[in-house]
Each structure stands twice: as C-alpha cells, then as structure tokens.
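> Would you be able to build a 3D model of this:
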Amino acid sequence: MNSNFDIIIVGGGAAGFFTAINIVENNPHIKVAILERGKSVLEKVRISGGGRCNVTHACFVPNDLVKFYPRGEKELRGPFHQFCSGDTIEWFEKHGVELKIEDDGRMFPTTDNSQTIINCFLIAVKKLKIEVLTGQSVQSIFKGNDYWKVETNHETYSCQKLIMTTGSNPKIWEMLQNIGHTIVSPVPSLFTFNIKDSRIAALMGVSAFAKVKVKDTKLEAVGPLLITHWGMSGPGILRLSAWGAIILAEKKYQFIIQVNWLGDATFEATLEQLKELKHEHAKKVVSKKSPFELPNRLWESLVLASQIDSEVKWADLSKTQLTNLASQLTNGEFQVNGKSTFKEEFVTAGGIDLKEIHFKTMESKLHENLFFAGEIVNIDAITGGFNFQNAWTSGFIVANSVVD
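Next up is the predicted model:
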C-alpha cells in the first residue's frame, strides 16, 4: 500500500469527511486519505440528535448565527460569510439529502435517520476514491522541509498538507502542543444540572419557559426548562452551561441558580398580580389551578413551598404568603451539586487557541501546510445543529485553501 498522499486528514468524523469530499470534488487528481483511530467512522454523526443527526440550524444570517457560539463568535463571522447554513442545505441537496426544518429551527434529514448523512459521505468518498483507513491511531507528527510525516500504530505516512479534524482528542492536542501550539484546557460545555430539591422532586417531565441566572455572576439564559429525575435540563439550562462552561468548571459545579418561572416578570409586578388574584379568585383554592402559564403540578409545588396549605383559598392568603409566592415564582433559588452529560452529545470548550489560526484559510499561523477543521479548535456552540455547522464551514474553507 502506498503511504504517500498529497493530503492526509486525521480524524474520520463529520469535519474530516466533509473536508475530504470538498477537496476531491474540486480537484479530482489530488490523492487524499482519511486516518481514523477507531474501527468505524462518523460515530458522533450516528448518535447526534438522538440518532437523527441535527445537521444545521435554520439561521441564515452570519451575524445572527455567530451569537450561538460562546467561543468563536468573533472568529466565525468571516467564515460564515463564505459558507453558512443555507449553503449547507444546498450542499446536502446536491448530494441527494433533503433537510427539513423543525419548529425550534433545528434541521434534520427528512428521513429522521443519521444513517442518511453517513451513507451520503461514504458513497461520496468511494466515488471520489478517497482512502479511508481505520484503526490508525496517530503516535506522532513530524514536519519536514516540504512535507509532513504522520506515524500511526500501523504505518508511517507522508503528505504535503496535513489537516487535523480530531475533535476533543487530548493525545492529538498534546502533539500539537509539542510543535508549539497553545491548547486552551478543555472543560465540558453542554451539560445538565444535578439538583436535589423537594420543590421539583416529583415533577419529572414537567417543562416551563423560564429565565435562569447563576447567583452572583452575570450568567443568565432564557428558554424551556425541563425537570428531570436528577435535576434540570432543557434548552435554557444547556445554553447556560455552554456560556458558563469555564466559570462553572471553576466553581467545581457547586453553585446556586435563581429561576424565574415567569420569564421576565419582576417580583414587584408579580406581587401586585397576586394581590389582584386574591380579590378576583377569593373563594377558589389557591393550589388547584395555575393563574399563570405554568403547568399545574409546578404551580402546586411552588404554592406549597410558599407555606400555603393545599386547601387554602385565595381570600385567606396573608401578606407573608403572597410575598413568599411572588418570590418562589420569580426568584426561586436552587442549589446545584454537580452536572450530568447531556445525552451522548459530549461537547467541550477548549482546544487550539484561536489566535494561532488564520480564519480566512483555517491554516496554522505557526506551521505552513497544517490546517484545522471542526471542534479541535477552541470553538463550541450551544445545542441545535451549530457544532455541525462549524464543522461544515471550517471544512469547506480548508478544502478551498489547501489547493493552490
């Protein structure tokens, strides 16, 4: 087997395949190989989006799209002007995969099956004669005068241009550190909060649109909050975990969150509203039905937490009880003790320092002919198809840059 290639891509995931396909489609004469350490390729694609593959997000304006990236917002502005979500849809359509938009903006293949995306990539690499070599664990990389050497557990390969698409792989980060790159230490980015609290103990599966703040910080997020058997999850919590990745790691995942179950409503306005309800619903039992857009079970739990018995009528509420209830509704404090990984979507903040990359080409500023795509760099996004969009965009830019 020939171990010399024009271009070697290390990492057989979404970014690696997308980069390889785009290179050879534009330049059929170029010899490209993908090296993958595992037995199979595209494993993260397979499990993403609950096995449906959340390909991208229906946000088509680059300056809006960048706002979903806690790390990389500034750097991705230029790249997204070159290849954005609309280009992703077009690219997959051209390759026989139709995408659909869900209500929350997430985009999936119409088949609702990640295998559709995997097959699309596998068919393309076969057709383009891109070599996919599995079970290749990279042991070292070496830069010669005008070539790169990549040593794996099986073979030593050489190439003119080397593209790294290995995601959050500490071993590869260490190799890049050895040749001068700075690695921002990885910390988990998308996670749910572990909370043991009597107010939510029996409410598994209940969801509400809420505003969540981390006490004594500027961190806050708004969105659906889902109560789970271990605590809290849902888009609002995941957003907070992404934006707060570094701060929350420093706190060792021990902190207090303040939940406003009524979104933007203030304590004062809510207290006034409760006073009006006391007159309007005088003869009704407080805990029976939520007067706000809240699930009744959650309302009942917050009423009990305000020291109001389950049979008390509105007319009988004391000033203290009204104040307690307004406080539980707009500023309930919950102690977080630890985190849990969100489904299988383990995303980390961290990677190659963004200052060491040319974002017009995704080439290393330290080494010529060394390129990066995907999550290997210190870019990450909230959940919703944004991490994949970064993979497609950076892969597209690399594919256009490696060929002179």
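> Please make it C-alpha for all contacts and neighbour counts, starting now.
Will do.
> Check the gap between C120 and H57 for me.
Noted for C120: a distance of 19 Å to H57, by C-alpha to C-alpha, to the nearest Å.
> try F396
Distance from F396 to H57, by C-alpha to C-alpha: 17 Å.
> Check K355 too.
Taking C-alpha to C-alpha, one finds K355 at 27 Å from H57.
> These two: which is more packed in?
Using other C-alpha atoms under 10 Å, the more surrounded residue of K355 and H57 is H57, with 26 against 12.
> how about the more buried one, what does it touch?
Taking C-alpha atoms under 8 Å, 6 or more residues apart in numbering, we find H57 in contact with S85, I101, G105, R106, M107, G384, G385, F386, Q389.
> Can you turn the buried subset of the residues you listed into a selection I can paste into PyMOL?
Selecting only the buried entries of these in PyMOL, with 16 or more other C-alpha atoms under 10 Å as the criterion:
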select buried, resi 85+106+107+384+385+386+389
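> Tell me the one among the contacts of H57 nearest to I47.
G385 (13.0 Å; C-alpha to C-alpha).
> For that closest one, which non-adjacent residue is closest in space?
T56 (4.1 Å; C-alpha to C-alpha, 6 or more residues apart in numbering).
> what about the one you found, how many neighbours?
T56: 26 surrounding residues under other C-alpha under 10 Å.
> got the residue ranges for the helices in the stretch 301-404 of the chain?
Under the criterion DSSP state H, counting those that start in this stretch, helices of the stretch 301-404 of the chain are mapped to 319-331, 386-401.
> Contacts for the first one, please.
Yep, that's helix 319-331 we're talking about. Contacts for helix 319-331 (C-alpha under 8 Å, 6+ apart): 258-263, 265-268, 270-271, 274-275, 302-303, 305-308.
> ok, now which ones touch the spatially closest residue to S3 that is not a sequence neighbour?
Take S3 and drop its neighbours on the chain: the residue closest to it by C-alpha to C-alpha, 6+ apart is Y157, 4.8 Å away. Contacts were defined as C-alpha under 8 Å, 6+ apart; by that measure Y157 touches S3, N4, F5, K149, V150, E151.
> Just the ones of those in strands?
N4, F5, K149, V150, E151 (DSSP state E).
> Report the two of these separated the most.
Counting by C-alpha to C-alpha, the most remote pair of the ones in strands among the contacts of Y157 is F5 and E151, 13.5 Å apart.
> Next, the closest residue to G86 other than its chain neighbours: secondary structure please.
Excluding the flanking residues, the one nearest G86 by C-alpha to C-alpha, 6+ apart is F60, at 6.0 Å. Three-state call for F60 (DSSP: H, G, I helix; E, B strand; the rest coil): coil.
> So F60 sits against C84, correct?
Yes. With contact defined as C-alpha atoms under 8 Å, F60 counts as touching C84 (6.6 Å).
> Counting neighbours around each, name which of the two comes out higher.
Neighbours per residue (other C-alpha under 10 Å) separate F60 from C84, with C84 holding more: 23 against 13.
> separation between that one and K213?
In terms of C-alpha to C-alpha, C84 sits 31 Å off from K213.
> and for comparison, fold this next one:
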Amino acid sequence: MQHFDIIIIGGGAAGFFTAINAAENNPGLKIAILERGKEVLTKVKISGGGRCNVTHAEFVPKELSLNYPRGEKELLGPFHGFMTGDTMEWFQKRGIELKIEEDGRIFPVSDDSQSIINCFLRETESLKIQVFKSHVVQNFQKKESLWDIKTSKGDFSAEKIMLATGSNPKMWNLLKKLGHEIIEPVPSLFTFNIQDERIKDLPGIATEAEVKIKSKKINLESKGPLLITHWGMSGPGILKLSAWGARDLEKLNYQFEILVNWLPGFNLEEVLTALKDFKSSLAKQQVVKNAKFDLPKRLWKNLVLASKIEEGTTWADLNKHQLQNLSNQLAHAVFKVNGKSTFKEEFVTAGGVNLKEVDFKTFESKLHKNLFLAGEVLNIDAITGGFNFQNAWTGGFLAAKAMSKD
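Here you go, the predicted structure:
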C-alpha cells in the first residue's frame, strides 16, 4: 500500500488545480492524483472548441455568482476568496498569457488548450506530485485517522482526500454509501431540436434574439446570440435557457414551445408600427428582397414567406393581416421543441452532492473530516462561457488552502 499526505481522485481541472496549490502552500507534503483514464485533463483539452475557455471577464463576485443556476448562493462567499482576477493572475504568473474576447470569454493567447495542460503538467512535475493514470478507484473508506483507497492497480492511503471526479455515477454511489445525498443528475447545457420550415435551410446563421419558454409552469427567458443549426437552435441564448430550465425541461421530456423575438428590444406593437412605416415609405420595393432590422437576409426571407406574403409582393400590396402576420413572425414566433442535443462534447449536468453537506469556506464535507469535494461532483453547474471552470479553480484553490495545513 502506498501512503500519501493528500490524494486527489480525478485528474481533471479541479483535481490538478487543488494538487498544485496544495503543494505550493506546503512543499513538504506528499501528494498524488489518481486518474481512471489513460489521459488526464481531457475536458480541458476539448473545452472552448479546443481553445480552453479558462474563465469569464466578470470581476464582481455577486455578478459572477448569477451565472450559476445551481450554486449561486453557495459560491458567493468562495468568490470573495478566489475568483476571475485571481485565476488570470495565477496563469499569467506561470507564463500563460490570457486574452478577453468581445463576449467576455477568456482564452489563452495561444488559442490552444494544450498550453493550459502543459502548464499543469510542468507544475505537477516540478512540485513532485505523482500522477497515476489508468487507476480506477473501486472504493474508499475511513479507517481510524486514514482514508483507504482501493484501485484497479493497487491500494493507497492518505490523511486527506479530495474527490474531483466530475459527473461520475460510480463516485456518487460511493459517496452515497458514506451518507452523502446525491441530487439526481439531469443534462444542463443542451441545444433544442426543432424541425421547422422557417429555419430548415439556415444552419450557420446567428443573430441576437430574445427567447422565452412558452409554458404555464415555467417562467424563463433569455437574451443573447441565437445560432441556427442543422438540428434546431443553439448559441448562448438557448444554452442559458437549457441551464436554468434543466430540471423543469427534463420533466417535460424536452417537449415544449418557445417564443422567439428576432428583434430584441422591440415589442409587437413597435414592430407593427415600423412595418406600417415601411409600407408607406418603401411602397414599390419588394418585401422579400429588402431585409429590415439588420436581420440576416435569408432569415428575413423565410419569415416573410411564413407570413403568407408571396415573393414579388411589394410593401404597398401588404394588407392588414399580412402586416400582423409578419410582426408576429418577427417578434412573437412560436417554435415547437422536440428533444435536445448535447452541447458538443462539453457535457455538463445539473446534479451531484447536496450543497448543504459541504462547508464552502474549505470545500470539506460536513459529514466526514478530511474529505474534500470540488468541481462538478457537487450539485453546481453554470451557463456556458468559462463559468464551470471558474467553479473548479475556486473550489480547488480554497480546498488546497485547507488541505495543506498541518
């Protein structure tokens, strides 16, 4: 049996961040990371389309916490201890230059997630942290003052352990055996499957929109870029709804309707007034051929045709019903959602260890001394944009601080 002061189970973002910070805080500690896969940091590798969306340019703890459908209240305190600016400084101190993009997402200047991975691997090597790959943890339990860990490749023991195993059902089951409550997981970041003539031939088109879920039981809306895809709708505007509505939409079996306002900031009456103005000022122009409101031309054309306005019709030819139809298509379009698609490989779930069972000053279990939890093993998840990683960095940093104390 191999003995360590600290063992981290899970070789992902939260696990590596914890191990590195604990070793820096207390260089005398013997630390190991156990990873079930053949490779470490696989989610870091694919995140942000292979560029690694490290965090988000939101520098006020309260505002930052609003991006977490689950964990908003609990993360507010931790963010005062370590948040976005600290994350940026941490990486920059280690030679990783970062940049803030227009939408607030923060990436390495290299635009390559491998630079983040290399940074972590360099740090673990120089700090003499041992990384054991292909070690599947089969069980862990407390024996007197030590934790015993059984893996597919041998047994380990440690004074303190951290679970940074993401949405791993086997680890959740082991935590259940220790008395922790696990909130059942459901998908959180997903796109909406929509088969509709109005968007059928428009994949790749993106535009700002307001989207609302049309349901008596759910009162959710979001505003942001909407991307039309081969299977329906995606983009930040949709993904926000999927995160905030994760549990409610699962109950509806992902069968529901949404209202799309393609002209955010305009209401139905304002759109109708604008269309009447076009009718008088652009009388001889063809409606289909003259996209208005800065809408993409092909989207405008499809919405016009869906309003029962034929090609060749001029603005002067429009009757009252057609004007009303067009204003509805522009500001109040109803789309039927029939199922979901997972957002790329960046699978995020709502679910995990009940947050009431964790001390958020240290990320230690309230049920078991010297058992720490960070990242998506907890019932915390965020909208897209670097927020899920920020949760991993914050939890890892504060846990490392507590774990590295003698």
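> Assign a three-state SS to the residue nearest to E345 of structure 1 when sequence neighbours are not counted, would you?
Using C-alpha to C-alpha, 6+ apart and skipping residues adjacent in sequence, the residue nearest E345 of structure 1 is S48, 6.5 Å away. Reducing the assignment at S48 of structure 1 to three states with three-state DSSP gives helix.
> Give me the secondary structure label for D294 of structure 2.
D294 of structure 2 ends up coil, using three-state DSSP.
> nope, Q258 of structure 1 is what I meant
Applying three-state DSSP: Q258 of structure 1 is strand.
> Just put the contacts of Y157 of structure 1 in JSON lines and tack on neighbour count and distance to V66 of structure 1.
Shown next, in JSON lines, are the contacts of Y157 of structure 1 (neighbours: other C-alpha atoms under 10 Å; distance: C-alpha to C-alpha, whole Å):
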{"residue": "S3", "neighbour count": "11", "distance to V66 of structure 1": "39"}
{"residue": "N4", "neighbour count": "16", "distance to V66 of structure 1": "38"}
{"residue": "F5", "neighbour count": "17", "distance to V66 of structure 1": "35"}
{"residue": "K149", "neighbour count": "19", "distance to V66 of structure 1": "35"}
{"residue": "V150", "neighbour count": "20", "distance to V66 of structure 1": "34"}
{"residue": "E151", "neighbour count": "17", "distance to V66 of structure 1": "36"}
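> which of those line up with contacts in structure 2?
Here is what carries over to structure 2 from these, by both residues aligned by TM-score structural alignment, their matches' C-alpha atoms under 8 Å: S3, N4, F5, K149, V150, E151.
> how about the fifth one, what's its match in structure 2?
By that I understand V150 of structure 1. The alignment partner of V150 of structure 1 in structure 2, by TM-score structural alignment, is I149.
> For that match, give me its contacts.
I149 of structure 2 neighbours (C-alpha under 8 Å, 6+ apart): V137, Q138, N139, F140, Q141, D155, F156, S157.
> Chain neighbours aside, what residue packs nearest to the first one?
This means V137 of structure 2. T151 (4.3 Å).
> number of nearby residues for that neighbour?
Neighbour tally, T151 of structure 2, other C-alpha under 10 Å: 17.
> follow-up on the earlier one: return the residues in contact with the residue nearest to E345 of structure 1.
N54, S114, E344, E345.
> how close does the residue nearest to V137 of structure 2 get to D5 of structure 2?
On the measure of C-alpha to C-alpha, T151 of structure 2 and D5 of structure 2 end up 17 Å apart.
> Same question for N325 of structure 2.
For N325 of structure 2, the distance to D5 of structure 2 (C-alpha to C-alpha) stands at 69 Å.
> on that earlier part again, can you tell me which of the contacts of I149 of structure 2 are classed as buried?
Among the contacts of I149 of structure 2, those buried by neighbour count (16+ other C-alpha under 10 Å) are V137, N139, F140, D155, F156, S157.
> how would you label the second one: helix, strand or coil?
This means N139 of structure 2. Following three-state DSSP, N139 of structure 2 is assigned to strand.
> OK, contacts around the residue nearest to it when sequence neighbours are not counted?
Using C-alpha to C-alpha, 6+ apart and skipping residues adjacent in sequence, the residue nearest N139 of structure 2 is K150, 5.2 Å away. Contact analysis of K150 of structure 2 by C-alpha under 8 Å, 6+ apart lists V137, Q138, N139, F140, F156.
> any idea how far V312 of structure 1 is from the residue of structure 1 positioned farthest from its centre?
Distance from the C-alpha centroid of structure 1 peaks at K283, with 48.4 Å (C-alpha atoms, centre = their mean). Distance check for K283 of structure 1 against V312 of structure 1: by C-alpha to C-alpha, it reads 9 Å.
> Repeat that for V41 of structure 1.
Relative to V312 of structure 1, and taking C-alpha to C-alpha, V41 of structure 1 is found at 61 Å.
> Which one's more surrounded, these two?
Comparing V41 of structure 1 with V312 by neighbour count (other C-alpha under 10 Å), the higher total belongs to V41, at 24 against 15.
> Tell me, how many residues neighbour the closest residue to the more buried one other than its chain neighbours?
Spatial nearest neighbour of V41 of structure 1, chain neighbours left out: G12 (5.2 Å); criterion: C-alpha to C-alpha, 6+ apart. Neighbour count for G12 of structure 1, taken as other C-alpha under 10 Å: 28.
> again with A283 of structure 2
A283 of structure 2, neighbours per other C-alpha under 10 Å, totals 15.
> isn't it right up against W315?
Yes. Using C-alpha under 8 Å, A283 of structure 2 is in contact with W315, at 4.8 Å.
> in the stretch 101-250 of structure 2, which spans are helices?
113-126, 169-177, 236-244, 246-251.
> what does the longest one rub up against?
Under the criterion C-alpha under 8 Å, 6+ apart, residues 16-17, 19-20, 41, 44-47, 50-52, 94, 96, 108, 130 lie in contact with helix 113-126 of structure 2.
> Could you turn the buried ones of those residues into a PyMOL selection?
Command for PyMOL that selects the buried part of those, burial taken from 16+ other C-alpha under 10 Å:
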select buried, resi 16+17+19+20+41+44+45+46+47+51+52+96+108+130
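> Can you report how many residues neighbour the spatially closest residue to R46 of structure 1 that is not a sequence neighbour?
Closest residue in space to R46 of structure 1, ignoring its immediate chain neighbours: S114 at 5.3 Å, by C-alpha to C-alpha, 6+ apart. Neighbour count of S114 of structure 1, defined by other C-alpha under 10 Å: 23.
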